[in-house]
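Participant: sequence first, then the predicted structure, then my questions.
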Amino acid sequence: MHCSDVLLCGSTSWVEAAGYLASLLVFATFCMKTMLQLRIAAILSNVAFIAYAFFDRLYPILILHSVLLPLNVARTVQMLRVRRIVEQASKGEFTTDPLCPFMKAATWKAGEIIFRQGDYADRIYVLAKGSVRLNEIDLVLGAGELFGEIGVFSTAHERTQTAQAISDVELLWLTEGELAQVCHANPALAFHFLKLSINRLLANTGRHLPAHTGRMQALESPAASAVRRMPNDASRPNTSPGWAAAPPDLETSIVNLSAKTVG
């Protein structure tokens, strides 16, 4: 066998191996559970297909994967960039600087209502000067704080609180559509809004829970507590001569009295 035949056979085997590898990588993309892993597998399959098509002169396949390779690389770089931005945002503090070019100014006098609970929510606010109270939870906001975002992000688009100016205030506001544009251009800002909304909801839940528990304890009448503390028939000592069981009609009267007290 001549040297050229050996080289040709070796080259053919290498090209076939590249083709099989490319096919295997394409199959692997269907088994990936995350988009980043899928993109990496797609890039490797593009490289293998380009090598296979080039040496075997399969030009349609060569053109296809020569176009897909830079596209997959660009998408992978974009995903890595978003991941890095989100990681940095999770460690940093919230800033409204990216919102400022899109925001408009408005003023309210002390005592005026900015929005009421149940109003339609179509904008968010940043407090530039003064102080604002959220009446339902008795929370006072200071300069630099953002509010009104929960109603905007909710499906019903309803205000969950009533915001009232404590002093003369200056607010900066932004519509929902403008906010969507800013968040699309700045993924870190969208992540900050997600954290802010969750923290606000958790804080509101923490404020309401003790009050709800206190009301339930206040509604609990002494008569109802006494009925629960009374032993049942099975636990009453029948052998004691000093024990006298309460008549059934007396227990019924106590329960009815308890129900009227709670209602």
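Facilitator: Sure thing, it's come through.
Participant: every contact and neighbour count from this point should use C-alpha atoms.
Facilitator: Noted.
Participant: separation between residue 107 and residue 131?
Facilitator: The span separating residue 107 from residue 131 equals 12 Å under the rule C-alpha to C-alpha, to the nearest Å.
Participant: give the residues shared as contacts by those two.
Facilitator: Shared contacts of residue 107 and residue 131, defined by C-alpha atoms under 8 Å, 6 or more residues apart in numbering, comprise 168, 169.
Participant: who has more neighbours out of those two?
Facilitator: Just comparing residue 107 and residue 131: by other C-alpha atoms under 10 Å the higher neighbour count belongs to residue 131, 20 against 15.
Participant: contacting residues around the more buried one?
Facilitator: Shown here is residue 131, whose contacts under the criterion C-alpha under 8 Å, 6+ apart are 140, 141, 142, 143, 165, 166, 167, 168, 169.
Participant: which SS class is the first one?
Facilitator: Translated: residue 140. In three-state terms, and counting by DSSP: H, G, I helix; E, B strand; the rest coil, residue 140 is strand.
Participant: take a look at this one as well, against the first:
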Amino acid sequence: MDVSYLHHFGSAAATIFVVATATMRTMIPLRVFGIMANLLLIAISIPTHNYPTLVLHAVLLPVNIWRLRQMLQLVRDVKKSVNSDLSMEWLKPFMTKQKCNAGEILFYKDEKADRMFYIVSGRYRLVESGIELPVGALVGELGMLSPMGERTQTLECIEAGLVLSVTYAQVEELYVQNPEFGFFFLRLASARLFENIGTLEARLSQRDAPVTATVPAVQPA
């Protein structure tokens, strides 16, 4: 059986897929085209007995499928978070664990910022504002939006616990792969800013509130 035409067809098809993927800016269509190319080249490699190509794409196929599944799940989770409580659960698989001891400083004000943190356990305080962050809070993302890329406050651990960290470079990669993440991140940062402003305004109101002296009642003789 003459299978030379299959070889030429496969080469032409592979060239088309390579050119197509080079024009893509996001990861999901890139993975879809990768899966299609894997299937095509596997199908062509069997009758032509091109075993190196067969093995290569038999390995790449499940990798592309797994990565596509991750990206689709990420998009679903981001959409759910944007429309509900701004949860950061979807970001956990991309983060690194870090144990913290009481008195440890995670970062200082005005230092260069390169990562953000998700609080899993323990107690943490923003020193300058005195705001204590609850478990489940994300902190350090404002440094990414700062014009100078610097920390706006100091973060101190006041009770030993665990945090998860993710670098800004990883966050930028997620944004490139899933532009919807950018909208979520802006909503998250805005919510944090309004929360901090509200806390500071409440403290200023308490400080400036007039002190009312209590005059004891005069008991009749």
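Facilitator: Structure's in. What do you need? A quick note: this is a predicted structure, and the numbers were derived from the prediction, not measured.
Participant: neighbour-wise, give me the winner out of the contacts of residue 131 of structure 1.
Facilitator: Ranked by the number of neighbours (other C-alpha under 10 Å), those place residue 165 first, at 23 neighbours.
Participant: who touches that residue in this structure?
Facilitator: Applying C-alpha under 8 Å, 6+ apart to residue 165 of structure 1 gives the contacts 108, 109, 110, 111, 112, 113, 114, 130, 131, 132, 133.
Participant: now those as a markdown table including secondary structure and distance to residue 11 of structure 1?
Facilitator: Formatted as a markdown table, these follow (DSSP: H, G, I helix; E, B strand; the rest coil; distance: C-alpha to C-alpha, whole Å):
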| residue | secondary structure | distance to residue 11 of structure 1 |
| --- | --- | --- |
| 108 | strand | 79 |
| 109 | coil | 83 |
| 110 | coil | 84 |
| 111 | coil | 84 |
| 112 | coil | 82 |
| 113 | strand | 80 |
| 114 | strand | 76 |
| 130 | coil | 77 |
| 131 | coil | 77 |
| 132 | strand | 76 |
| 133 | strand | 77 |
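Participant: narrow those residues to just the buried residues.
Facilitator: In terms of neighbour count (16 or more other C-alpha atoms under 10 Å), the buried residues within the contacts of residue 165 of structure 1 are 108, 114, 130, 131, 132, 133.
Participant: from residue 114 of structure 2, how far out is the residue positioned nearest the centre of structure 2?
Facilitator: Compute the mean C-alpha point of structure 2, and by C-alpha atoms, centre = their mean the closest residue is residue 91, 4.5 Å away. Shown here: residue 91 of structure 2 relative to residue 114 of structure 2, a distance of 16 Å by C-alpha to C-alpha.
Participant: ok, now residue 106 of structure 2?
Facilitator: As for residue 106 of structure 2, its distance to residue 114 of structure 2 is 12 Å (criterion: C-alpha to C-alpha).
Participant: need the contact list for the aligned residue in structure 1 for residue 129 of structure 2.
Facilitator: With the correspondence set by TM-score structural alignment, residue 129 of structure 2 lines up against residue 137 in structure 1. The contact partners of residue 137 of structure 1, by C-alpha under 8 Å, 6+ apart, come to 161, 204, 207, 208.
Participant: ok so residue 137 of structure 1 is a helix residue?
Facilitator: No - per three-state DSSP, residue 137 of structure 1 lies outside any helix segment and is coil.
Participant: which one in structure 1 is aligned with residue 7 of structure 2?
Facilitator: For residue 7 of structure 2, no residue is aligned by TM-score structural alignment.
Participant: for residue 141 of structure 2, that is, sorry about that
Facilitator: Under the alignment defined by TM-score structural alignment, residue 141 of structure 2 is paired with residue 149 of structure 1.
Participant: who's in contact with that match?
Facilitator: Counted by C-alpha under 8 Å, 6+ apart, residue 149 of structure 1 has contacts 123, 124, 125, 193, 197.
Participant: contact partners of stretch 66-75 of structure 1?
Facilitator: Among residues not part of stretch 66-75 of structure 1, those counted as contacts by C-alpha under 8 Å, 6+ apart are 39, 42, 43, 46, 47, 50.
Participant: the second one against residue 26, yeah?
Facilitator: Yes - distance between residue 42 of structure 1 and residue 26: 6.7 Å, which falls inside the contact criterion (C-alpha atoms under 8 Å).
Participant: ok, residue 151 of structure 1 - contacts?
Facilitator: Here residue 151 of structure 1 is in contact with 120, 121, 122, 157, 158, 159, 160 (criterion: C-alpha under 8 Å, 6+ apart).
Participant: and those residues, which two are furthest apart?
Facilitator: Every pair in the contacts of residue 151 of structure 1 was compared (C-alpha to C-alpha); the two farthest apart turn out to be 122 and 160, at 12.8 Å.
Participant: ok, the aligned partner of residue 112 of structure 1 in structure 2 to residue 19 of structure 2 distance?
Facilitator: When the structures are aligned by TM-score structural alignment, the residue of structure 2 matched to residue 112 of structure 1 is residue 104. From residue 104 of structure 2 over to residue 19 of structure 2 the distance is 51 Å, taken as C-alpha to C-alpha.
Participant: now swap in residue 170 of structure 2 and tell me
Facilitator: Taking C-alpha to C-alpha as the measure, residue 170 of structure 2 and residue 19 of structure 2 are separated by 26 Å.
Participant: those two: which is more packed in?
Facilitator: Neighbour tally, residue 170 of structure 2 and residue 19, criterion other C-alpha under 10 Å: the higher count belongs to residue 170, 13 against 10.
Participant: burial measure for the residue nearest to that one when sequence neighbours are not counted, as a count.
Facilitator: Distances taken as C-alpha to C-alpha, 6 or more residues apart in numbering place residue 94 nearest to residue 170 of structure 2, at 7.9 Å, with adjacent residues excluded. Residue crowding around residue 94 of structure 2 was assessed by other C-alpha under 10 Å; the count is 13.
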